[in-house]
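Q: Coordinates for the following, if possible.
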Amino acid sequence: MRVILIFLVFFYMYTPDLQFLPLSIRVLTGLLGLSLYFIDIVGNAFKTGQDTFFNKNILSFWLCLFLSILYCYGSYFYNLSTDLPYITSLFIRFAILFGSAYFIVRLIRISKIEFNIYHILNTIITVTFIQCVIALLLFVSPEVKSVFDSIQKTARNPLLLALMTKDIGSYRILGFGTEFFGAAIESSFSLISIIAIVRSQHELKGMKIIRYGFTFLFIAFVGILMSRTTFIGILISLIFLHLPNQKNIARSKFLRFIYLILLLMVFSIPYIISNAKYQRTFTFAFEAFINYKDAGTLSTQSSDALKESYYWPQSVKTYIIGDGYMSDPAHPEYYYMATDVGFLRLIYFGGIGYLLIWFSGTIAICKVVYNKIGKESWFFLYSIVLVTYLLIVNLKGLADFYNQLLLVFMVAVTSSAKLDLIIEEKSA
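A: Model (predicted):
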């Protein structure tokens, strides 16, 4: 059953278009989940008792989604925008995420396996690890890449196709249904989650320290090769790890293991970069450090280009209600005002109000889960770190953790009792 769960969570997190399916697995499970949800609503309307999925937290989710979409329509109509596809895709995304997460949790409850917040975070981490293994195999083995390419549809995002024509695909590691900036966000969530789990435990046995440590370093390493933005996730995770945690033996052991392996990796970097076969890949990944060594500036070509993306709105109206565009109306495959910056894209679409709505959704989900699991201090700090990461990374591009957090939210709110937060030997 756990293998099936990992499979479903993998295709919930990542959405490759498969040749033999009319829709992605996330969409299919999302439609099934929405159907089950409405069946449960009808069924529970004739029942009494606590065992119901029709609860106030789920109702609050739909209400918040409805109000957010309503706000988007306000900006759309006020600005006489033509960017209706963004609003439509926004609603579809969250509805499908809800349905798919509901389907997964419904399956867990039917199977009656032990499952709580720790289990779902560990499952997400496992799925990210599997994605990194696949991505590395796709890069080093043409045979494996050929097999995976054969089961995927060839249609891609026009912007991604444009990047491929620049030969980026020859030295950038691409995943199975994820690449570039998105891969960094997914990797960073798992890195932060590993630290949260380690910090939440008073003590972990040696093999668990090694397992979590190896998983952390592997996701970090492959994540960097997929997107240099992963460095932000690594830095935030290490700061999180160093925050005071009184009498936490597990944290101390994990710290020692991580730094021992990092020290070995530092000594191996010159050899890795000098490897002719992968030199371009590693030079790209560690460009900032190479530039710092050569020129004394911790910068990259993309960070220099990012400075040119800060086109601040010139109208007060834009700050209040936005311009109603996420995509350039003349060239929909490109971003409005040619800016990648997450904060600016949100402001340009719906003003500061929409910017606040976007981030308050993450805070609201974390608050619901925090209350549901008994106001555990580890999750409170974990939530702060997640939000801090998003605030930082949105200075570069539009990022969120809604995919991951909606699954965590669904596990929490559909539990009939407060969740057991002790990792037992069989589930850690």
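Q: Going by C-alpha atoms from here, please, whenever you check contacts or count neighbours.
A: Fine.
Q: after the longest helix along the chain comes which helix or strand?
A: Counting residues, the longest helix in the chain under DSSP state H turns out to be helix 342-372. Per DSSP states H and E, the first helix or strand lying C-terminal to helix 342-372 is helix 377-393.
Q: any idea of the angle the helix or strand following that following helix forms with helix 342-372?
A: Remark: after helix 377-393, the chain's next helix or strand is helix 402-413, criterion DSSP H and E. Per axes from the mean of the first three to the mean of the last three CA atoms, to 10 degrees, the angle that helix 402-413 makes with helix 342-372 is 10 degrees.
Q: Could you also give me the structure for this next sequence, so I can compare it with the first?
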Amino acid sequence: MKKTLLTVSVASVLGFSSLGTIDIASASTKINSLKEQKSELQEKQAEVNSQLDEKNDALKDVKNEQASVDQEIKRIDLAVEDTEVKISEKEKQVTEAEANIKKLQGEIAVLEERIAKRNELLKDRARSFQENGRITYFDVLLGAKSFSDFIDRMGAVAVFVAADQDILAEHKADKDELEAKQTEMENTLESLKKMQADLESMKKSLAAQKAEKEKVMESLEHEEEHMHAEMADLEEADKLLAAQKKAIQKAIELEQKRQAEAAAKAKQSSSNGGGGSVSAPPVSSGNFTKPAQGYLSSGFGIRERNDHKGIDIAASGTVPIVAAADGVVIRSYYSTSYGNCIFISHSINGQIYTTVYAHMRQRIASEGQVVSKGQQIGIMGNTGASYGQHLHFELHKGEWNMSKSNAINPVGIVPL
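A: Sure, this is the predicted structure:
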């Protein structure tokens, strides 16, 4: 996931210059400068806390939205379940309709056979009349030889007429029934086609509902992931600013102590008639000292894979790592990228610096600890995103920030 860079910088670098002859105006300026830096940090931390509050509120909104969408997802699930039940019902109805059609087709076949037989009967009757000279029922009656014969003939004719009428009536009824069956079958087929169309429509609706559910879930997951990343960045910034404030406060206290001690020594020197000067502590010359023994295995700047914001010093065996200058440890922790690492804040001639020591096997200095130039703070190692034992060393002129925009090349500044 792409992380959002913070708009506030973190981990202001502080430290302490070497003790020397006190100058009251200069000493007062240093104290005021440190207090101003502390005030600036308090403002930045307030800004970070404000952003954290905003992000917390935004996260609550996301959670509320998730709860709302969760209800919507449950509704979609119920709709999916209902649609599946309807699909099952439609499939059952289709099966029943197909069975009815098959049954109708059988009944129609029987009716068609019955009509065909009756048609043959009527055709036989017609052929009989033709073979007898097209004799009509009237001719039969006129051919009676007596009144009783007439009555008998009249009864026979009535029977024949009734029989023909019955056949014709049955023929018509069968035809009407066949037409009704055919109409019923056509309606059933039309109903079946509509059911099948409804079924396809339901399947499409189900697919759309599932797609909607997946889209909502994906959107929520991305939003939550983004919110947590921003919260993690802000929390890290808040921790660094808190450590920075603590370091500045220590710097103020130590500067006040240094001034008091220098004033007392100056007073004692004056009362002793200007005797020998106070010896400086045994530190290397210059503002910085080399942080570890070894050779420069990788320089500062663009490399094949990334922009190297520091330099690498490599050596084998148990190699002590020391503070490059006087200062206060503002971070001492394990990072997935830096491995065991320490951040030290320095204030040198009024300028703030931060030094970073990464990939250590062991950390000796802890957060808030005051360290002197050349004091051991750890042991060289190969922890975190590291390939082979070395010290990754960074020098920042000003505050350390997540984009490392204040990083400078230590070559020529720190004796390496």
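Q: Could I get the TM-score for this pair?
A: Once superposed, chain against chain, the TM-score is 0.26 (TM-score structural alignment, normalised by the length of the second structure); 166 aligned residues with a CA RMSD of 6.4 Å.
Q: So which other helices or strands are in contact with the longest helix of the first structure?
A: Applying 3 or more CA pairs under 8 Å, 6 or more residues apart in numbering; DSSP states H and E, we find helix 342-372 of the first structure packed against helix 56-78, helix 316-321, helix 377-393, helix 402-413.
Q: rerun at 7 Å
A: helix 316-321, helix 377-393, helix 402-413 (3 or more CA pairs under 7 Å, 6 or more residues apart in numbering; DSSP states H and E).
Q: Make a markdown table out of these and add distance to Phe349 of the first structure and mean neighbour count.
A: Conversion of those to a markdown table gives the following (distance: least, CA to CA, whole Å; neighbours: other CA atoms under 10 Å):
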| stretch | distance to Phe349 of the first structure | mean neighbour count |
| --- | --- | --- |
| helix 316-321 | 8 | 18 |
| helix 377-393 | 18 | 18 |
| helix 402-413 | 19 | 21 |
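Q: I figured Ile219 of the first structure hits Val133, correct?
A: No. Here Ile219 of the first structure lies out of contact with Val133, judged by CA atoms under 7 Å, at a distance of 8.8 Å.
Q: Look at these two and report which has more neighbours.
A: It is Ile219, of Ile219 of the first structure and Val133, that has more neighbours when counted by other CA atoms under 10 Å, with 27 against 15.
Q: related to what we said a few turns ago, mutual contacts of Ile219 and Val133 of the first structure, please.
A: Here Ile219 of the first structure and Val133 have no joint contacts, going by CA atoms under 7 Å, 6 or more residues apart in numbering.
Q: quick revisit: tilt between the longest helix of the first structure and helix 56-78?
A: On the basis of the same axes, to 10 degrees, helix 342-372 of the first structure is oriented at 160 degrees to helix 56-78.
Q: Mind giving me the packing neighbours of the strand or helix carrying Leu138 of the first structure?
A: Using DSSP H and E, the element containing Leu138 of the first structure is helix 117-140. Secondary-structure packing of helix 117-140 of the first structure (3+ CA pairs under 7 Å, 6+ apart): helix 2-13, helix 142-150, helix 180-200, helix 206-226, helix 402-413.
Q: Tell me what angle it forms with helix 402-413.
A: 150 degrees.
Q: most neighbours per residue, which of the helices and strands packed on helix 117-140 of the first structure?
A: Most buried of those, by mean neighbour count (mean count of other CA atoms under 10 Å): helix 180-200, with a mean of 24.
Q: which helices and strands does that one pack with?
A: Applying 3+ CA pairs under 7 Å, 6+ apart, one finds that helix 180-200 of the first structure contacts helix 117-140, helix 206-226, helix 230-242, helix 249-274, helix 377-393.
Q: Go again with 10 Å.
A: Here helix 180-200 of the first structure touches helix 117-140, helix 206-226, helix 230-242, helix 249-274, helix 377-393, helix 402-413, going by 3 or more CA pairs under 10 Å, 6 or more residues apart in numbering; DSSP states H and E.
Q: Would you reformat those helices as JSON lines and include distance to Ile352 of the first structure?
A: JSON lines is the format used below for those (distance: least, CA to CA, whole Å):
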{"stretch": "helix 117-140", "distance to Ile352 of the first structure": "32"}
{"stretch": "helix 206-226", "distance to Ile352 of the first structure": "32"}
{"stretch": "helix 230-242", "distance to Ile352 of the first structure": "25"}
{"stretch": "helix 249-274", "distance to Ile352 of the first structure": "39"}
{"stretch": "helix 377-393", "distance to Ile352 of the first structure": "14"}
{"stretch": "helix 402-413", "distance to Ile352 of the first structure": "20"}
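Q: Let me know which of those helices is the nearest to Ile195 of the first structure.
A: Taking CA to CA, helix 230-242 is the member of these nearest to Ile195 of the first structure, at 6.0 Å.
Q: tell me which residues of the closest one are tucked away?
A: 230-234, 236-238, 240-241 (16 or more other CA atoms under 10 Å).
Q: any idea which of the residues you listed is closest to Ser193 of the first structure?
A: Ser237 (8.5 Å).
Q: for the closest one, what are its contacts?
A: Neighbour list for Ser237 of the first structure: 188-196, 216, 231, 385-386, 389 [criterion: CA atoms under 10 Å, 6 or more residues apart in numbering].
Q: farthest pair in the residues you listed?
A: The most widely separated members of the contacts of Ser237 of the first structure are Ala196 and Phe231, with 17.9 Å between them, by CA to CA.
Q: returning to what we had before: quick one: closest of the helices and strands packed on helix 342-372 of the first structure to Ile125 of the first structure.
A: Each of these was scored for nearness to Ile125 of the first structure using CA to CA, and the closest is helix 402-413 (10.3 Å).
Q: counting contacts, what elements does the closest one pack onto?
A: helix 2-13, helix 56-78, helix 84-111, helix 117-140, helix 180-200, helix 342-372.
Q: you'd agree Glu98 of the second structure is up against Leu189?
A: Yes. Contact criterion CA atoms under 10 Å: Glu98 of the second structure and Leu189 qualify, at 8.4 Å.
Q: And stretch 332-343 of the second structure, what's buried?
A: 332, 334, 338-343.
Q: And those, which two are furthest apart?
A: Between any two of those, the greatest separation by CA to CA is 12.4 Å, found for Gly339 and Phe343.
Q: Find the residues that touch each one of these two.
A: 333, 357-358.
Q: Could you work out which of the helices and strands packed on helix 117-140 of the first structure reaches nearest to Trp378 of the first structure?
A: helix 180-200 (5.6 Å).
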